[in-house]
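Q: here is a sequence together with a model predicted from it:
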Amino acid sequence: MWARAFFDDAAKAKAADEVKAIEARTAAEVVVSVHRTSGHYRHTDYLVGFVLALVTLVAMLYLPQEFPLEFFPIDVALSFVVGATVSAALPGVRRWLTSRKLLEENVRRAARAAFVELGISRTTGRTGILVFVSTFERRVEVVPDIGVDTAALGKEWEEALAKLSAAVAASESPEPFFEAMRLLASPLERVLPRSADDVNELPDAPHAA
């Protein structure tokens, strides 16, 4: 439900409005990119299938009733398929069974790739900022260009990033994410105030994949 909400037209329009509101106060160029997943995680599905197949084999070997020998390969193979299919169909289970480190690495890698693919480094002052959301992993990665001094943005910036992450990780609605996005404006305005001749160089509408 959370993923679907982020991809509907209302959410896309809201994201564009939030970007415009931030850029009205700062020279930073913010781009929101929402992806359904940052990795394939097939190994998790295969692991679930393997465990279920193993349980099936042990049950057939040690339960008191007898099973015809020719049923063993069929039932074990079927159990593997069922386990892998169930894992793939239940994102919450798949995510819970995948290591947190791998989830984070995949999102970080995908965010940096999106930063390049979307041309965010091409702004005049190198002040582009990618807010990358990966809905399966329930994670957000913020990638600033070299013209954004994150050290100068300070604690207020770090707190805004933490709230963004918490909103994506815990909420069933994109609204808390938008509320957290608004917190980016204040530290960016302080460090990168908008000039009178500022030109919007990157699209405000979110990128979705």
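A: Noted; the coordinates are in hand. Numbering: from 1, shown residues only.

Q: make it CA atoms for all contacts and neighbour counts henceforth
A: OK.

Q: skip the chain neighbours and tell me the closest residue to Leu188.
A: Thr26 (6.0 Å; C-alpha to C-alpha, 6 or more residues apart in numbering).

Q: is it true that that neighbour touches Asp197?
A: No - Thr26 is not in contact with Asp197 according to C-alpha atoms under 8 Å; the separation is 11.8 Å.

Q: and these two? which has more neighbours close in?
A: Comparing Thr26 with Asp197 by other C-alpha atoms under 10 Å, the one with more neighbours is Thr26, at 22 against 7.

Q: count of neighbours near Pro73?
A: Count around Pro73 with other C-alpha under 10 Å applied: 12.

Q: residues touching the closest residue in space to Ala110 that isn't next to it in sequence, list them.
A: Distance criterion C-alpha to C-alpha, 6+ apart; nearest residue to Ala110, sequence neighbours excluded, is Ser38 at 5.8 Å. Contact partners of Ser38, counting by C-alpha atoms under 8 Å, 6 or more residues apart in numbering, are Asn106, Val107, Ala110, Ser134, Phe136, Glu137.

Q: let's see it at 7 Å
A: By C-alpha atoms under 7 Å, 6 or more residues apart in numbering, the contact set of Ser38 is Asn106, Val107, Ala110, Ser134.

Q: below is an additional structure, to be compared with the one above:
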Amino acid sequence: MVTLVFSEADRDRVSAAIAAAEARSDGEILAIATEVSDSYHDVGLHYAVGVMFLAMAVIAAWPAYLHWWVERLSGGWTEPSERALFTIVLGVLLAKFLGTLFLMKWRPLRLALTPGATKERRVRRRAVALFKAAAQKRTIGRTGVLIYLSAGERRAEIIGDEAVTKVADGDCWAEAMAVLLAEVRAGRPGDGLVGAIERVGGVLASHFPKTATDSNEIPDKLIEL
């Protein structure tokens, strides 16, 4: 799992990059970075249930093996009763469930086993929620843009306000996203954010050039969650 480490110099560079981009445009850029966008505890629970059902399927498919295993444990002295067999099965299933759930408490493993589509949906959901809370409709011209980085999932989102989405679709941000994620994977998240901000600023400048009435409506700083 990627760990986010921003130095004071990185934070200063991000702030400077936002200020420089906004100096050329009426757009406003908000940069948010977080270690992970979701706990994914439900994913761990799903795996635990899946392992338990797999154990049930194995026992159902090969019941003779269960009898053999129980007889080995008892030394072959007694034939196990149905009550004893069902109790053992219950214990085995419970052990499988709890053991898997315990292993999935380790976040790097949980993240590694979480499907990519699930990560993508939850990163997007968190980014949209943060954008609505911090940037949407916070600018007079509806020209706010959020650059959101979620390091644990190695994913990012760029979300624009109403006026921005009318002139810039997802393809406009492709280069900014590529630069951001490449630098994050290389262990340089500060460089990645600066590069993404510069490219987003270029798009905003082409569609919303600076006017005399523009004011700074969103703080020019990196927000770390």
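A: Nice, thanks for sending it over. Just so it is clear, the model here is predicted, and its values are computed rather than measured.

Q: still on that earlier bit, which secondary structure element contains the residue nearest to Ala110 of structure 1?
A: Ser38 of structure 1 is part of no helix or strand, with elements assigned from DSSP states H and E.

Q: same thing with the one 5 residues further on?
A: With elements taken from DSSP H and E, the one containing His43 of structure 1 is helix 42-62.

Q: quick check, the residue nearest to Leu188 of structure 1 in contact with Glu189.
A: Yes - under the criterion of C-alpha atoms under 7 Å, Thr26 of structure 1 makes contact with Glu189 at 4.6 Å.

Q: quick check: closest non-adjacent residue to the residue positioned nearest the centre of structure 1.
A: Closest to where the C-alpha atoms of structure 1 average out (C-alpha atoms, centre = their mean) is Ser134, at 1.4 Å. Distances taken as C-alpha to C-alpha, 6+ apart place His35 nearest to Ser134 of structure 1, at 4.8 Å, with adjacent residues excluded.

Q: so what does the one you found match up with in structure 2?
A: Aligned by TM-score structural alignment, His35 of structure 1 pairs with Thr34 of structure 2.

Q: do the same with Leu130 of structure 1
A: Match for Leu130 of structure 1 (TM-score structural alignment): Leu146.

Q: quick one: that match is in a strand?
A: Yes - assigned with DSSP: H, G, I helix; E, B strand; the rest coil, Leu146 of structure 2 falls within a strand.

Q: so what's the residue count around it?
A: Around Leu146 of structure 2 there are 25 residues (other C-alpha under 10 Å).

Q: before we move on, what about Glu66 of structure 1?
A: The local packing of Glu66 of structure 1 (other C-alpha under 10 Å) involves 9 other residues.

Q: so Ile32 of structure 2, which of the three states?
A: Of the three states, Ile32 of structure 2 takes strand according to three-state DSSP.

Q: need the overlap of contacts for Thr26 and Asp197 of structure 1.
A: Joint contacts of Thr26 of structure 1 and Asp197 (C-alpha under 7 Å, 6+ apart) do not exist.

Q: isn't Phe177 of structure 1 right next to Ala162, touching?
A: No - the pair Phe177 of structure 1 / Ala162 is not scored as a contact, 10.9 Å apart, by C-alpha under 7 Å.

Q: just give the nearest non-adjacent residue to Arg95 of structure 1, would you?
A: Nearest one to Arg95 of structure 1, counting by C-alpha to C-alpha, 6+ apart, is Glu137 at 6.6 Å.

Q: thanks a lot, see you next time.
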